[in-house]
Structure formats: structure tokens, C-alpha cells
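S.K.: Show me the folded form of this:
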Amino acid sequence: MAKELELYIHIPFCVSKCRYCDFLSAPADEEERERYVESLCSRIRSCKEFAKDWHVSSIFVGGGTPSLLTGEQMGYIFRDIRETFRVDDMAEITVEMNPGTVSEEKLKAYREAGINRLSIGLQSANDQELKCLGRIHTYEMFVHSYQMARDCGFSNINVDLMSAIPFQTPESYEKTLRTVAELVPPPEHISAYSLIIEEGTPFYERYGEGKHAEELPAEEEEREMYVRTKEVLEEYGYIRYEISNYARSGFACRHNLGYWNRTQYLGIGTGASSLIGNKRWREGEEPEILTEKEEMEEFMFLGLRKMEGVSETDFRNVFQKEMQEVYGLILQKMKEEGLMEQAGDNWRLTERGIDISNYVMSEFLF
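M.R.: Prediction:
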């Protein structure tokens, strides 16, 4: 019987590098992008033998900025995916895109290739905040791209938002939340992340190790933004199903849920990661063999990101051990501290536990 597999396809190109970005991406000319697509398609076709044992439930094309690819190039990629893998009829197929990088012709070609979900990197509805981040678009450009995607038939769209941006205030962030939630029609999904200052980025050079802290929202302001995200989006009918992700009923991202549930996935493209069985690797590197303890750790700290938490039955089915046998003392401690609760078969974070989730999850590391 074929096993479930998720595919991740990495496109490492962007127009220009954002100041906060530490992802594997860089600008490239048309010739370089064409060579990469040819190599990527060859790599996809080389999976023919491997693919016989699997059925693909979701495909996620990330980057970089995958929407820099032409409709024809995206068509080649999906032609070879479908000729190589058994893709479910109802598979969720997502492509990340940035405002200003698509046309009506390109979006129609993406639809023809079978893409049924878009993830648009907006980050903020405030043009000054976008400029500060090093984004190449304005809010007006986002609205144009968003409406064009709707006109081309996309009925499942995520919008990425960011809080704790330099010079951002709780008021400007809430205005972004409400502006996006009031789009007509509203997005089916909103991802709301807090800015992380990563080493090796221009933002780290400016803000790393506490430098220029006065330009960043104060800790209490960042906390207010975090709390208001849930409160505001719930007003508009969004359900929080994971720490940073909100969706209208029926539109939780299946690919992301698969990652948090440790569904096996194959990454294709420069730097893409894979998890098959107990082996994890990045494209071009030797696999790392995960121990049972490492797999159990991942089961817990990834699963606890979901609002529904982790299931004792699922733990038993995967590891042939009882969750209480392995983590009983920690679960009891978290419950006594008011950070976790039991709901039937599931253990999940409380509201207080969500607030300090990094601490809770660290408790499950051996």
C-alpha cells in the first residue's frame, strides 16, 4: 500500500534580499533561473523508482520567490512531478509569491499547472514598514496582485504578516491585521510571525546584541501585538490552529500540518530538507540517522505547536510505547504549572503555556 508523502520544491531566487532574511536565496538572471529549472526537473525525474511506494498529498513550492519563475517554467516542474509521482486528486498544491512578481498570464499558467493555493508575502500594510524590511513592493502592489489572483480563480490564499518590525507600534500592527482581514474577499489563511533577528543578515548587523534597541518595539509592545493577533483575527472568524497560523474553517494549511505531525516529506532543490523514516537530510548532504529519542522529541515539540496538541494514541502507534511511560513526570509538572492540560486523548498547551511555549517544549528534550 502506498504511503503518504509531502513534496517540498525549493526555488532559491529573489529580486533582492530582504534585510531580515536568512533563507537560502539570492538574485539571479533569467539564464541562471532557466538552468536551475532544467536541473530541478532532472532531479524530479530521477525519483521515479523511489516514487513507486508513495502517494503525494501536498506539494509546497517555497523560496526565495518561486513566483519569479515563468508560467512555462512552473508548467515544466509540475509536468515532471505528475509524470514521476502519484499526486492525489485532492492534493493541496501551494506556491509562495511576492506582490509585483506575477501577471495575469503567469497566474493562469499556474492554475493550468494544477496549483490551487497561493501564499503571498505581504508582511505589513504600512509602506514605511515594508521599506524598512527591504521589501520590493507597496501595499497597493499587494492589493493589485491579490485581486488579480482572485480574478484568475484562486480561492485558497494565505497572507504572511510580521510583527515587531522596527518602528512598528501596536496600533500600526493592528491596522495591518484589520486591513488584511477586511479584504474582499478575505484571505482564507493568515500566518502571523514575530520578527526574529538572525545572524548573517543586515538586520543583525544593525540590531544584533541589543544595538539600536530604541528602534524596535519594546518588550511590552511586542507582547501586546502577540495578544492582539489572536483577539483581532478571531473577530473576523479566523481560528488559531497553530501558534502562528490562523485559518477560516476548512482552510488550515495541510502541508504545514503534515510537517508538525511529522508526515514524511521529500525536499527537492538546493538546500531542501527531507524526512523519510528515521533519516533526515538536506539536498546534497549525507543523511542524519535520528534516534528514537530524537524522534520522540520531535513528535512532542512539533506537535505541541498545534492548538489540538499531541495524541497519546498517535504516540503509542508510532513508538509502541505509552506517552505517560516516557514523559509522565514532565506532563504532570507542566499540568501543575498551568502550562498544559489534557483534553481526552490529547495533551495541549494552555493559553499561558502558549505564551512561553519555547520553555514548555524545551522540557521535552532529553
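S.K.: Please make it C-alpha for all contacts and neighbour counts, starting now.
M.R.: OK.
S.K.: my guess is Val143 is in a strand, correct?
M.R.: No: with DSSP: H, G, I helix; E, B strand; the rest coil as the criterion, Val143 is helix rather than part of a strand.
S.K.: One more sequence to fold, the one below, so I can look at both together:
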Amino acid sequence: MSAPLHLYLHVPFCVRRCTFCNQKIYPATPETCKAYANALLAELEATAPDFSGDPVQTVYWGGGSPTALSQDDFARIMRRIRELFSLAADTEITVEALPNRVDASWMVAFQNTGVNRLVLGLATARIPELERIGSANNMPSSETSLILPQLFHLPGYEATLLYGIPGQTAANFATSLRFAVKYKVSALRLDPLTLPKGVEETVCRDEVPAMLDYAARHLTEKGYHEYLPGRWAKLGQECRDLLARQSTENYLSFGPGTTTRVDGGLSRNTENIAVYTLHPQEPELLYKPVTRA
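M.R.: The predicted structure follows:
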């Protein structure tokens, strides 16, 4: 009997590491990205037969930065997903993207592969704060990334904003929030900045309650609702992938360090990218069961 299915594809590459990034990411080179794309395809092909006919509700590309892959490899993987799995016309297909990596050519690639949702990692709309966190974003790229989805009629695009940036005040955060809302994003994620261990910075913790209070009032006034903690959306624009992660539905994750859920059981993929790239079709080397605490 078929059951709802969700797919997550992890791309652990970034052109540049932000100062406070906690993720395990690797430098993006054409050679490493090509090898990784081939490994993702091999893992997808090895896994798909066990889920033949299960209707795929969501496909989520996360990272890192999925746009570190070439557009050809991205399209090649999306085509193969459609061949291997049962995707419907309304399957939610989401890609995380950094504003400085979104341009018209990527928007065409998204259109051609059926991507219908972007998550744009704005972080902040203030240049001093972008510099403070070592982000490669800038204001022109941030504005462009919010305009392009409208020009290309993308059904949904979401902005991620950080609060608790060193030196950030409630007024600063309100400026960033209004910036994103001005461009009519369909959803927003408000995430606390997590400092890596050993990093000491002056963070205005006393300002955080005022930031969140302002966000709740402003977003409610603008027609958004909070459907998960820190996750706001216009009605009907909630991220179905995020909701699926809170459910018990089968959730297949591809790539190193990811966790898969099948029939309530969890397994963890190897965090060793070299092992993953060389042995993407050898489950005994890749997966370990996860014991719930």
C-alpha cells in the first residue's frame, strides 16, 4: 500500500563560509560538485525501487548551497527524480539559495525543472550586519533575489532572517523585516543566530524579545500567520516540507550527515563525504540506525 513520501537532497558546498556558520560545508569546485552530483544520483537510484508508486509530496534541496552545483547537474538530478519517483503536478519542490547566487539563468533552470518554491537566505537587510557575520550577500543581490521570483511567476518564495546578530538592535531587525515584507515574500523564517563554540561576541540578548514581539505584530498586520515556531506564511503558502518533518510520514534524505525516517525508524547517513562520494550505493557503509533517546 502506497504512503506519502518526502525527499530531501543535501548539497554541502558553499562558495564562502560565513563567520558564524555552524554547518559542515566544503569548498565548491567543478570537480567535487560533479562527483557529488553523480553520487546523489547513484544513491537515489539505489533507494527508489523500495518506494515505487509512493506519491512524493515534497522535494527539498538544502545545504550548504544547492546552486553550487552546475545548472546541468541540477537539471540532470531533477529529471532522474521524476523518472524514479511518483511526482504529482502539485508536488512542492523547494530550493534553498543565497541571494548572490540567484540570477535570471537560475530562474530559467528552476522553471524548466519544476521548482515552485525558493528559500532565500537573506540573513539581514543591513550592510553592517552582513559584514559582521561575514556574509557574501549584498543589498543589490538581496533585492534582485526578491524581484526575480515575481518576474518569473514563481508560486512561492520565502526569506530567512537572523536575529541576535552581534550589535543588532530591535530597530535594526525591524528594518530587515520590513524590507522582506515590502517585496511580498510568501513566507518568512526567523532564526536565532547560533554562535560556534569558543566564539565570543557581544550579542544584545535583551533586544531579542522586542524583535520577536515586533515581528509578531507586523507580520500579523500584513496577513501572515505563525504555523510553526518562527515560521510565518500567508495562508496556503506554508512550507509543506517543514510540516512533513514534524509528521511521521516517510522522509528520505540523501547526502552525508542526513537522517532518513521510514515507517517510524530513523537511520543516519555517513558524515564522511569521501566515503559517500565513493560508495553511494553501498548501504552497509552509508547508513547507521538512530536510537531514540
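S.K.: TM-score for the pair, please.
M.R.: Remark: TM-score between the superposed chains equals 0.90 [TM-score structural alignment, normalised by the length of the second structure]; 277 aligned residues with a CA RMSD of 1.5 Å.
S.K.: can you map out the strands along the stretch 201-350 of the first structure?
M.R.: Remark: strands assigned in the stretch 201-350 of the first structure by DSSP state E, counting those that start in this stretch are 239-242, 245-247, 265-268, 273-276, 279-282, 288-289, 310-311, 340-343, 346-349.
S.K.: Just put those in JSON lines and tack on distance to Met225 of the first structure.
M.R.: Below are the strands of the stretch 201-350 of the first structure laid out as JSON lines (distance: least, CA to CA, whole Å):
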{"stretch": "strand 239-242", "distance to Met225 of the first structure": "15"}
{"stretch": "strand 245-247", "distance to Met225 of the first structure": "15"}
{"stretch": "strand 265-268", "distance to Met225 of the first structure": "33"}
{"stretch": "strand 273-276", "distance to Met225 of the first structure": "32"}
{"stretch": "strand 279-282", "distance to Met225 of the first structure": "35"}
{"stretch": "strand 288-289", "distance to Met225 of the first structure": "38"}
{"stretch": "strand 310-311", "distance to Met225 of the first structure": "27"}
{"stretch": "strand 340-343", "distance to Met225 of the first structure": "23"}
{"stretch": "strand 346-349", "distance to Met225 of the first structure": "20"}
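S.K.: Can you check which of the ones you listed gets nearest to Glu140 of the first structure?
M.R.: strand 245-247 (23.4 Å; CA to CA).
S.K.: in the second structure, what residues pair with that closest one?
M.R.: Strand 245-247 of the first structure corresponds to residues 231-233 in the second structure, going by TM-score structural alignment.
S.K.: Quick one: closest of the strands of the stretch 201-350 of the first structure to Phe142 of the first structure.
M.R.: That would be strand 245-247 among the strands of the stretch 201-350 of the first structure, by CA to CA, at 19.7 Å.
S.K.: which other helices and strands contact the closest one?
M.R.: Using 3 or more CA pairs under 8 Å, 6 or more residues apart in numbering; DSSP states H and E as the contact test, the elements touching strand 245-247 of the first structure are strand 189-194, strand 239-242.
S.K.: Determine how far it lies from the middle of the whole chain.
M.R.: The chain centre lies 11 Å from the centre of strand 245-247 of the first structure; the measure is CA atoms, centre = their mean, to the nearest Å.
S.K.: Could I get the contacting residues of Tyr214 of the second structure?
M.R.: Ala174 (CA atoms under 8 Å, 6 or more residues apart in numbering).
S.K.: what does it align to in the first structure?
M.R.: Tyr214 of the second structure maps onto Arg228 in the first structure, by TM-score structural alignment.
S.K.: Could you grab the helix/strand/coil label for Val95 of the second structure?
M.R.: strand.
S.K.: Hmm, it is touching Val115, no?
M.R.: Yes: counting by CA atoms under 8 Å, Val95 of the second structure touches Val115, with 7.3 Å between them.
S.K.: where do the contact lists of those two overlap?
M.R.: In contact with both Val95 of the second structure and Val115: no residue, using CA under 8 Å, 6+ apart.
S.K.: mind putting the helices and strands packed on strand 245-247 of the first structure in a markdown table, distance to Ile289 of the first structure and mean neighbour count included?
M.R.: Listed next are these as a markdown table, based on distance: least, CA to CA, whole Å; neighbours: other CA atoms under 10 Å:
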| stretch | distance to Ile289 of the first structure | mean neighbour count |
| --- | --- | --- |
| strand 189-194 | 31 | 21 |
| strand 239-242 | 28 | 20 |
